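J.: Got a predicted structure here, sequence first:
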Amino acid sequence: MNKAITEGLVLMPAPFAAGLDLWSSGNGTPGSDTYEDALNAAYVAADQDFDGCLELQKIDTVQKLRYMTETPILPGCYLRITVRIKAISGNFPTVRIAGWAGDRGGDHVGGLTETAAEVALTSYGEIVELSAIVGTGNRGGVDMVWGMAVDHGHFGLDLTGANGGVVRIDDIEIVDITGVFLRDMLSQVDVRDYGALGDGITDDSAAFEAADAAADGRRVFVPEGSYWLGETVTLDSEVVFEGRVTMPTEAMLLLTKDFDLPRYVAAFGSEEIAFRKAFQALLNNSDHESLDMGGRKITVTGPIDMQAAVPNKTAYSTRRVIRNGQLEAVESAAWDTEVVTSRATYATEDPKRLTDVDNVANIPIGALVEGNGVGREVYVTDRRVGAGELTLSGPLYDAAGRQSYTFRSFKYLLDFSGFTNFSKFSLSDVELQCEGLCSAIRLAQTGTTFHLRDCFISRPKDRGITSIATGCQGMLIDRCNFLSAEGSLTVEERSSIALNANANDVKLRHNRAEKFRHFAFLAGSNNVVIGNHFFQGDGEADGVRTAGIIFAQTYCSSTLVGNYVDNCHIEWTNEQDQIPDFVSGYSFSAMNITDNIFLSGRVASWFSYLVVKPYGAGHFLNGMNVSGNMFRSINGSIDRAERVDDSFATLDFSKTKNVTFAGNSFHAVNAQVMNPLRVRHNQPSVASSWTIDPEGELPFGAEARGVDSIVALDHIRTSGSTEVFEMPYVLLRQGSDKDKVKLVWSQALRGEVALSLRIDT
């Protein structure tokens, strides 16, 4: 490329033969003195070495020679100035190529290098050739880097040193040598050509943007160096980074052409910084809905505060995705859990608030709350330091009064809790390798449809996914693997939980969770749990098993379908909603558990697969369907598949409504419960009152509150074998447990009947 040819530029100075009025003894600018009629200058037409030359005597401290015509300086164009000179007589001067830099208005551009290296003349008649390169970019071999502010130059040479010497100077040459740099310019634009210095100090933002504007389909090339970008830079061209970029947190690098994490890693060098900057760009660039990690594994030394990475946004609700990569935690004190102990007051009238909190300023938002009467997965959602108050994600079940609480703030690989609202966000095909050092994801304070799909959450220290408030509304967890760091521990020793949710409409579909204390704690309603496999066993004989999924709402309105519940149980509780509301509430209502596989092995005989655990008296079952499930115990039988945990209260079985417990299969389960329950009763001796005992096969040990049918299976006879054709009436809720019924006849009779008993009405 030769711009003198392709763009018609005149670069070569006129020969001295054209007149010395074209050559200045000053800067070469209009109005400066020329060498025409100067006493110390003359044109020599015939010299034995030069065809025509300027003979010049040095009489000034710096004897200048500048071409009066403006030589244009263009981005990407590099000029070489060549001078051939020899000493004739007198003192030997020192010579250097020099120039004067001017802007578009003809004013001088200061602060630039305007002279090349000096060369001393040491003998008469010896021809010395000097050359220097001038251009806009800081490329290797460029002697005078003039940047983007310069529009033109006046070039020539300086004589320095002792005065009195006489030299002869051949015609000065200025040529376009941009071709020297063609190796990396044919298909790309170098940011140095547009003024970037890459010194780590100078703000190169404008140079980057100028190079991008000039690229016109070519790549932008960022050569080796450290480039400080003090402002937001948007690059619409493909960019190749050999050098590294540094930026303030608030400034953004928006790569719209090739938006992926490997490009940001190339730009910033540090993988962690690159991930933050790429996420910042994802939320500030409408051209891309997803950030592809390019299969890279990012080593993470401390929690990534996702909101702090995007300081210009505290809320976001446009769909965005991060996909295809790994984040791996490495040993660091930054993962240490913050623990604060403080006294506070709780009142049931304000069930989600702690007041008069000591040391409230040091309690982190997002901390887990522990204390007497505090249920599982209660978190600090807000803090008012001036008022000394904390807002909680859920109520406490028995903590009225003043007591000491412990607040634990776990550390997370990805922490979104700084966002007040964060919606429509997905992680896809991403593995979070916590390595037992940290937890995985903490959700924003509010938000809808957080989506995790085809991801691995591996070995979280405390939690896989934590919702501290309602950022889990409509959360979708699909085809993910949750691998515990506590697999070597017994069930009783485990404390980690794969995920929790406080809000409604959560979907857990086709996931696998291994050896956590709990797979999921769901405090909202309208949940869909389908096709998951979660197992939590150990090798202990008569081992204890914890809940795989905990539903912590009485009105649950949830369905559990087609899951493999392996060595754990389903717990339905109200520890975050313990006060019965019989006016607008429904108590333990709207639960559907169908077509699941329940399996256990080496468990204590009292273990059950379905556990209802009431907090507070007066609760009852009001709408529950358990059907089509397979209950199987191996390496020992269990007493029953379902039970009530009455640690705090039992159910009021006199109010049971709409319970279906049918079509299930039982293997090594002693009580094969049903509702309605078919009972066959043989009365061998005559009696006017027959007691029908279901022998513990009514679900949950509930009361016998109804009889759907009575069918005689043989003749009903008197003691004399006389056949009797009559119907008895029924007395319900008989016996100490009220689980029996009595058939009352008009006389003493014997025979066999089949009944259909119900626990509900």
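T.: Yep, it's here. Numbers count the residues shown, from 1 in each chain.
J.: switch to C-alpha atoms for all contacts and neighbour counts from now on
T.: Will do.
J.: Next, count neighbours for residue 685.
T.: Around residue 685 there are 12 other residues, counting by other Cα atoms under 10 Å.
J.: Report the secondary structure element holding the closest residue to it other than its chain neighbours.
T.: Closest residue to residue 685 apart from its sequence neighbours, by Cα to Cα, 6 or more residues apart in numbering: residue 750 at 5.5 Å. Using DSSP states H and E, residue 750 sits in strand 740-758.
J.: helices or strands up against that strand?
T.: strand 677-692, strand 706-712, strand 729-734 (3 or more Cα pairs under 8 Å, 6 or more residues apart in numbering; DSSP states H and E).
J.: if we can go back for a sec, count of residues packed around the residue nearest to residue 685?
T.: Here the number of neighbours of residue 750 (other Cα under 10 Å) works out to 24.
J.: got it, and residue 713?
T.: For residue 713, using other Cα under 10 Å, the count is 13.
J.: Could you do the one 5 residues further on as well?
T.: Each residue near residue 718 was counted by other Cα under 10 Å, and the total is 17.
J.: And it, how far from residue 686?
T.: Plainly put, residue 718 is 7 Å away from residue 686 if you go by Cα to Cα, to the nearest Å.
J.: Identify the contacts common to the two.
T.: Residues touching both residue 718 and residue 686 by Cα atoms under 8 Å, 6 or more residues apart in numbering: 748, 749, 750.
J.: Closest one of those residues to residue 712?
T.: In terms of Cα to Cα, no member of the shared contacts of residue 718 and residue 686 lies closer to residue 712 than residue 750, at 10.8 Å.
J.: How much space separates that closest one from residue 716?
T.: As judged by Cα to Cα, residue 750 and residue 716 stand 6 Å apart.
J.: Second structure for comparison follows:
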Amino acid sequence: MANVAIGSLVLGAGVGREVYVTSRNVGARTVQISSGLYDAAGTQTFTFRRFKYLLDFSGYDSLSQFIVDDVEFQCDGIASGILLAPQGLTFHVRDCFFTKPRDRGLSSPGNGCQGMMIDRCQFISNEQTARAQDRTTISFNCNANDVKVRDNRSSLFKHFGVIAGGGSTVTGNHWFNGDSENSGVRRGGLIFTQPNCRAAITGNYIDNNFIEWTNESQADPAFTTGLSFGGLTVTGNHFVCINVSAAFNFIVVKPYGPGHFLHGLAVVGNVFRTFNGNIDRIESVDTTFGNLDMGRTRQVSFVGNVFHGVNEEVFNPAYLSHVQATASSQWVASTAPELPFRGQARYVESVTAAGPLQTASGQVVNTLPYADNDYGSDKRSVRFVFDQALRGTIRYIVRMDNPT
């Protein structure tokens, strides 16, 4: 343990992104790290990488109310920018340039980022010409709560930020991570590593990358009790991608264990725009380690968004219609693909006839059906049941969540 430096990045199987050594006990041969490991069963081999920083505060046990103002960190591909102390409050970086950091712009190895503020800074990558999938540098990370990231610009890093804490505010930033490849690979730009992240992403320009929401910082990533994926609002941002494959998505949820679900997500008033080719959808679930339980979804809103170059637009609630050409007492209406994350048809808010409902002989009937939610093998359809065989058109409002 004497060879493991405080502030070292931990790498290995079962280790999430941006996990650092916060303290060590040489006598006991132990190290304390900044977050849990999502898979730490058995004996494993770990690598500890210690980056070199222009400002290194890891020698402090705690450092609070420290301000770095109007400084250009000329890293020149040789050094990283700032390493915070393991503990502390309200570290503030404002109006600074982080120019070509070798590995990281700003790193927090522990909870020295509690209440941290990053304002009006520029992060300029040392990997400008590299493909997105080949980049290794990151603008910043944080582990503690109540971090504010405001009015910054970040160009061509692997990730803009990796956020493990809660209560984060990310407003007015522009981060772009694309490259010149055709059908290029894109990585997460802003990464949340706790499921109940309590974060607001507002008024940002999110360019050629996506918001990735995981629970990789949990030592027991399978959901058993407590809070699952929730507490996230994505409001008034504009998302752009260029020369990407149709499978690219702007919002990706990645559970690292089974049993998780959505409980509190608002995607409201955003613009989603593609150039040089359409994408299929703006959102997806990465099922590498686990899927979401769509039968437990609660309080999800996809409202007032604008889509350009998106094949399958999504809404919750979704305002849909169904045309029944042949008279039947049971009309089965598919909600695919309009519900977010291809969710279940859990809740029908209303149904109305769009024009006359007629029997097979053409007689007009004034009636309304009742609705069977979660219908079909995939539970993505609604069955409307009438008291007699009818044909016509209905309009209905359906949700993929329980709104209360």
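T.: Received the coordinates, thanks. Treat the numbers as computed from the prediction; the structure is a model and nothing was measured.
J.: sorry, back to before: redo the shared contacts of residue 718 and residue 686 of structure 1 as JSON lines? Include distance to residue 669 of structure 1.
T.: Converted to JSON lines, these look like this (distance: Cα to Cα, whole Å):
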{"residue": "748", "distance to residue 669 of structure 1": "37"}
{"residue": "749", "distance to residue 669 of structure 1": "35"}
{"residue": "750", "distance to residue 669 of structure 1": "32"}
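J.: quick one: the helices in structure 1?
T.: Using DSSP state H, the helices of structure 1 run over 3-6, 205-215, 261-268, 271-282.
J.: how about the last one: buried residues?
T.: The one in question is helix 271-282 of structure 1. Neighbour-count burial for helix 271-282 of structure 1, counted by 16 or more other Cα atoms under 10 Å, picks out 271, 272, 273, 274, 275, 276, 277, 278, 279, 280, 281, 282.
J.: What is the corresponding segment of structure 2 for that helix?
T.: Using TM-score structural alignment, helix 271-282 of structure 1 lines up with nothing in structure 2.
J.: quick revisit: got the angle between the strand holding residue 750 of structure 1 and strand 729-734?
T.: Put simply, strand 740-758 of structure 1 runs at 90 degrees to strand 729-734, going by axes from the mean of the first three to the mean of the last three Cα atoms, to 10 degrees.
J.: what span of structure 2 lines up against strand 740-758 of structure 1?
T.: Using TM-score structural alignment, strand 740-758 of structure 1 pairs with 381-399 in structure 2.
J.: mean shift between the matching stretch and structure 1?
T.: When structure 1 is overlaid, stretch 381-399 of structure 2 sits 0.9 Å from its aligned residues on average, using mean Cα distance after the TM-score superposition for structure 1.
J.: I'd like the helices and strands packed on strand 740-758 of structure 1 as TSV, with distance to residue 483 of structure 1 appended.
T.: Formatted as TSV, those follow (distance: least, Cα to Cα, whole Å):
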stretch	distance to residue 483 of structure 1
strand 677-692	41
strand 706-712	47
strand 729-734	48
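J.: For residue 671 of structure 1, find the nearest of those strands.
T.: Of all these, strand 677-692 comes closest under Cα to Cα, at 11.7 Å.
J.: Quick check: which helices or strands does the closest one pack against?
T.: By 3+ Cα pairs under 8 Å, 6+ apart, strand 677-692 of structure 1 packs against strand 740-758.
J.: how about the nearest residue to the aligned partner of residue 58 of structure 2 in structure 1, chain neighbours excluded?
T.: Residue 58 of structure 2 maps onto residue 417 in structure 1 when the alignment is built from TM-score structural alignment. If the residues on either side of it in the chain are set aside, residue 417 of structure 1 comes closest to residue 444, at 4.0 Å by Cα to Cα, 6+ apart.
J.: List the contacts of that neighbour.
T.: By Cα under 8 Å, 6+ apart, the neighbours of residue 444 of structure 1 are 415-422, 467-471.
J.: ok so, going back, let me know the angle separating the strand holding residue 750 of structure 1 from strand 677-692.
T.: Strand 740-758 of structure 1 runs at 170 degrees relative to strand 677-692, counting by the same axes, to 10 degrees.
J.: Next, the buried residues of strand 740-758 of structure 1.
T.: 740-745, 749-758.
J.: Likewise for stretch 46-65 of structure 2?
T.: In stretch 46-65 of structure 2, counting by 16+ other Cα under 10 Å, buried: 48, 51, 52, 53, 54, 56, 57, 58, 63, 64.
J.: okay, those residues in JSON lines with distance to residue 317 of structure 2 next?
T.: Formatted as JSON lines, the buried residues of stretch 46-65 of structure 2 follow (distance: Cα to Cα, whole Å):
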{"residue": "48", "distance to residue 317 of structure 2": "47"}
{"residue": "51", "distance to residue 317 of structure 2": "48"}
{"residue": "52", "distance to residue 317 of structure 2": "50"}
{"residue": "53", "distance to residue 317 of structure 2": "49"}
{"residue": "54", "distance to residue 317 of structure 2": "50"}
{"residue": "56", "distance to residue 317 of structure 2": "49"}
{"residue": "57", "distance to residue 317 of structure 2": "49"}
{"residue": "58", "distance to residue 317 of structure 2": "49"}
{"residue": "63", "distance to residue 317 of structure 2": "47"}
{"residue": "64", "distance to residue 317 of structure 2": "45"}
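J.: How about the aligned partner of residue 12 of structure 2 in structure 1: what's its closest non-neighbour residue?
T.: Counting by TM-score structural alignment, residue 12 of structure 2 lines up with residue 371 in structure 1. Nearest residue to residue 371 of structure 1 in three dimensions, chain neighbours excluded: residue 405, at 4.9 Å (Cα to Cα, 6+ apart).
J.: doesn't residue 328 make contact with residue 383 of structure 2?
T.: No - applying Cα atoms under 8 Å, one finds residue 383 of structure 2 not in contact with residue 328, separated by 11.5 Å.
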